[in-house]
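Engineer: Predicted structure and sequence below. I'll ask about it afterward.
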Amino acid sequence: MNIVIITGLSGSGKSTSLKAFEDIGYLSIDNFPIRLLLQFLEEVKESLEDKNIALVMDIRDKYFLKEYPEVFKSLKEKGYNFEILFLDARNDVIITRFNQTRRIHPLMKGKIKSLEEAIEKERELLGDLKEIANSIIDTSNFNVHQLRNEIFRLYKEREAHKNLILHFIGFGYKYGIPYEASFLFDVRFLPNPYFIPSLKPLSGKDKEVIDYLLNFSETLKFIEYLESFLEWLIPFYCKENRKYLTIGIGCTGGRHRSPAIIEILSQRLEEKYSDIEIVKTYRDIEKDVSHL
């Protein structure tokens, strides 16, 4: 019985995610009370032995923040296979979503009168929980369909996933950093293929761009250093049962250098690791293509 506890900020997409889990075949329950969790699992573990469960648990339950550390500790002691999926989003995105749905933030009561203040307070309250989450998804750039697809990609065939999913995100700094990344690396110091007329229309996924960058010693050194760092880091993530490690690699526009570095690095890591799955996202690779 695999258990996914969905939590995170109000307005970050927990309801959409839960519906996606339900479509996959999970038993899905919203706003589940923390005080009933152990009792519920004990009651259903025989009948749902081969069933996956997704539960949304958050600050709507007044006991959640105070009691989740002890309850989660008890789950581990009893041998339950569970993970914490934390959903996040930028403040401006959450404000827009609340305005569109005309819903009231659960913390907007008492002394907290503004939506922005409520979001900041919730972010502060959930800080420790985010630190122990197995997976973090920043939904700022997702619509409901994209978030659903992301949940499908991560969980639909979870039994086929290996010990760790290593997710590379290529991005352009001019479009903002990916906040879901655990680590960010800036490759704007590398020679820019954008200024080579024959390479400008291509992307970092093309062999010509990759070969161009590999001609420079700084590229080779950077790949060597980053590969060595990941080889040191990955075993710690596996030891802590972390399912998802996100690495952001950024250049100016996210089209040439960052995708090329990801292509080179992922190929080298795939040759070394058989027990991890490598996922590549090129967030900004198709932006501003009209100017190329």
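Structural biologist: Yep, that arrived. Numbers count the residues shown, from 1 in each chain.
Engineer: C-alpha from now on. contacts and neighbour counts both.
Structural biologist: Fine.
Engineer: ok, which stretches of this protein are helices?
Structural biologist: Ranges of helices in the chain, per DSSP state H, are 14-24, 37-44, 64-77, 91-101, 115-125, 127-132, 144-155, 207-214, 217-239, 257-272.
Engineer: Alongside the first one, take a look at this:
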Amino acid sequence: MKFVVITGLSGAGKSQAMKSMEDLGFYCVDNLPPSLIPKFAELCFHAKGDIEKIALVIDIRGGRFFDDLFESLDTIERMGYLYEVLFLEASDEVLIKRFKETRRNHPLSPEGRIIDGIEAERERLAQLKGKAKHIIDTSNLTSAQLREEIRKIYLEGLKAENLTISILTFGFKKGLPLDADLVFDVRFLPNPHYIDALRDYTGHEPAVREYVMQWPESIAFVEKLKDMIHFLIPYYIKEGKTQLVIAIGCTGGKHRSVTVANILYESLLEKGHRVTINHRDSVRTVRE
């Protein structure tokens, strides 16, 4: 029996994760009081094969009942039922933006500042995060990309490292992304913006990509960038890092950064890494 506890920060995408698990054939229960987990696990086990995959969403909405979670998990371990924890998180900036867009208050700070609730929740969930088998940072993931991550883990049985690489393109004139681990400035490359026939297109278009990559400095930089990232990844994994955000910027975030990011994305996919890509300031956003 596959038993998964979905948890994490409010606003990080647990509801979407549960829907994705349902699509994969999991029997899902949202906000079950943790004290009932052992009894629920026993009922499922005795269902004689009718329920093979279970996912429970457990988070701080349970209030004081949430404190029973660790005792309940210890109990089902003693009962011989194996489980794993899927933990979802996101950056403070992204979580604040999501709460404001939905006009919701944070459950741990209903009358106060959202950031206070986020900080309190991070502290309260720190121990549970430490038990997680899979951690997904949804800061730069679309709903479709989160579904794909869930599918890779629980349908394909992904054997790769527990590291998600997020590539983000941006324009310096609109500001640096706040959650980037590595930032690369490609404004030194020849700019298609000054070519009339290319100005209105993006790095997704073959003509723009061909223009950017026809220069020796572009070819050399991309090769050195790929070498550096491939060199760093094993060390980040060894360190225990679960999310790596690589930001690539040019002036407008439309031509050079998109071209270079797409090439890096393709290279990482070929190596079998878990990687997503988002183009913050490009007119066209590709659904990967």
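Structural biologist: Looks like it came in fine. As the structure is a computational prediction, the values presented were derived from the model and not from experiment.
Engineer: Ok, which of the helices of structure 1 comes nearest residue 109 of structure 1?
Structural biologist: helix 115-125 (8.9 Å; CA to CA).
Engineer: Quick one: residues contacting the residue nearest in space to the middle of structure 1.
Structural biologist: In structure 1, the centroid-proximal residue (CA atoms, centre = their mean) is residue 137; its distance is 3.1 Å. If you count contacts by CA atoms under 8 Å, 6 or more residues apart in numbering, residue 137 of structure 1 has them with 85, 86, 87, 88, 180.
Engineer: before we move on, the earlier item: let me have the helices of structure 1 in TSV, extended by mean neighbour count.
Structural biologist: Shown next, in TSV, are the helices of structure 1 (neighbours: other CA atoms under 10 Å):
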stretch	mean neighbour count
helix 14-24	20
helix 37-44	13
helix 64-77	13
helix 91-101	14
helix 115-125	16
helix 127-132	14
helix 144-155	15
helix 207-214	18
helix 217-239	13
helix 257-272	20
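Engineer: Distance to residue 282 of structure 1 added to the ones you listed, as a markdown table?
Structural biologist: Listed next are the helices of structure 1 as a markdown table, based on distance: least, CA to CA, whole Å:
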| stretch | distance to residue 282 of structure 1 |
| --- | --- |
| helix 14-24 | 22 |
| helix 37-44 | 39 |
| helix 64-77 | 35 |
| helix 91-101 | 21 |
| helix 115-125 | 28 |
| helix 127-132 | 25 |
| helix 144-155 | 14 |
| helix 207-214 | 15 |
| helix 217-239 | 18 |
| helix 257-272 | 6 |
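Engineer: And those: which comes nearest residue 187 of structure 1?
Structural biologist: With CA to CA as the measure, helix 257-272 is the member of the helices of structure 1 nearest residue 187 of structure 1 (6.6 Å).
Engineer: Show me what the closest one is packed against.
Structural biologist: On a contact count with 3 or more CA pairs under 8 Å, 6 or more residues apart in numbering; DSSP states H and E, helix 257-272 of structure 1 meets strand 164-172, helix 207-214, helix 217-239, strand 244-251, strand 276-282.
Engineer: and residue 93 of structure 1, which of the ones you listed is closest to it?
Structural biologist: Minimum separation from residue 93 of structure 1 across those (CA to CA) falls at strand 164-172, 19.0 Å.
Engineer: quick one: the closest one to strand 244-251, angle?
Structural biologist: Per axes from the mean of the first three to the mean of the last three CA atoms, to 10 degrees, the angle that strand 164-172 of structure 1 makes with strand 244-251 is 20 degrees.
Engineer: hang on, the earlier thing: now render the helices and strands packed on helix 257-272 of structure 1 as CSV, adding distance to residue 100 of structure 1.
Structural biologist: As requested, those are exported to CSV (distance: least, CA to CA, whole Å):
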stretch, distance to residue 100 of structure 1
strand 164-172, 28
helix 207-214, 43
helix 217-239, 38
strand 244-251, 30
strand 276-282, 28
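Engineer: Could you tell me how far the closest residue to residue 214 of structure 1 other than its chain neighbours is located from residue 195 of structure 1?
Structural biologist: Nearest in space to residue 214 of structure 1, with sequence neighbours left out and distances taken as CA to CA, 6 or more residues apart in numbering, is residue 220 at 6.4 Å. Per CA to CA, to the nearest Å, residue 220 of structure 1 is found 20 Å from residue 195 of structure 1.
Engineer: try residue 4 of structure 1
Structural biologist: 47 Å.
Engineer: what's the answer for residue 241 of structure 1, then?
Structural biologist: Here the criterion is CA to CA. By it, residue 241 of structure 1 lies 43 Å from residue 195 of structure 1.
Engineer: In terms of packing, which of those two has more residues around it?
Structural biologist: residue 241 (13 against 9; other CA atoms under 10 Å).
Engineer: Show the contacting residues for that one.
Structural biologist: Contact analysis of residue 241 of structure 1 by CA under 8 Å, 6+ apart lists residue 134.
Engineer: just to revisit the earlier point, show me the one of the helices of structure 1 that comes nearest residue 189 of structure 1.
Structural biologist: Residue 189 of structure 1 sits nearest to helix 217-239 of all the helices of structure 1, at 8.7 Å, using CA to CA.
Engineer: just checking, what packs against that closest one?
Structural biologist: In terms of contacts (3+ CA pairs under 8 Å, 6+ apart), helix 217-239 of structure 1 is packed against helix 257-272.
Engineer: Could you rerun that using 10 Å?
Structural biologist: strand 164-172, helix 207-214, strand 244-251, helix 257-272 (3 or more CA pairs under 10 Å, 6 or more residues apart in numbering; DSSP states H and E).
Engineer: how distant is the first one from the center of its chain?
Structural biologist: Centroid separation for strand 164-172 of structure 1 versus its chain: 9 Å, with CA atoms, centre = their mean, to the nearest Å.
Engineer: Tell me who's in contact with residue 12 of structure 1.
Structural biologist: 86-91, 93-94, 97, 137-140, 142 (CA atoms under 10 Å, 6 or more residues apart in numbering).
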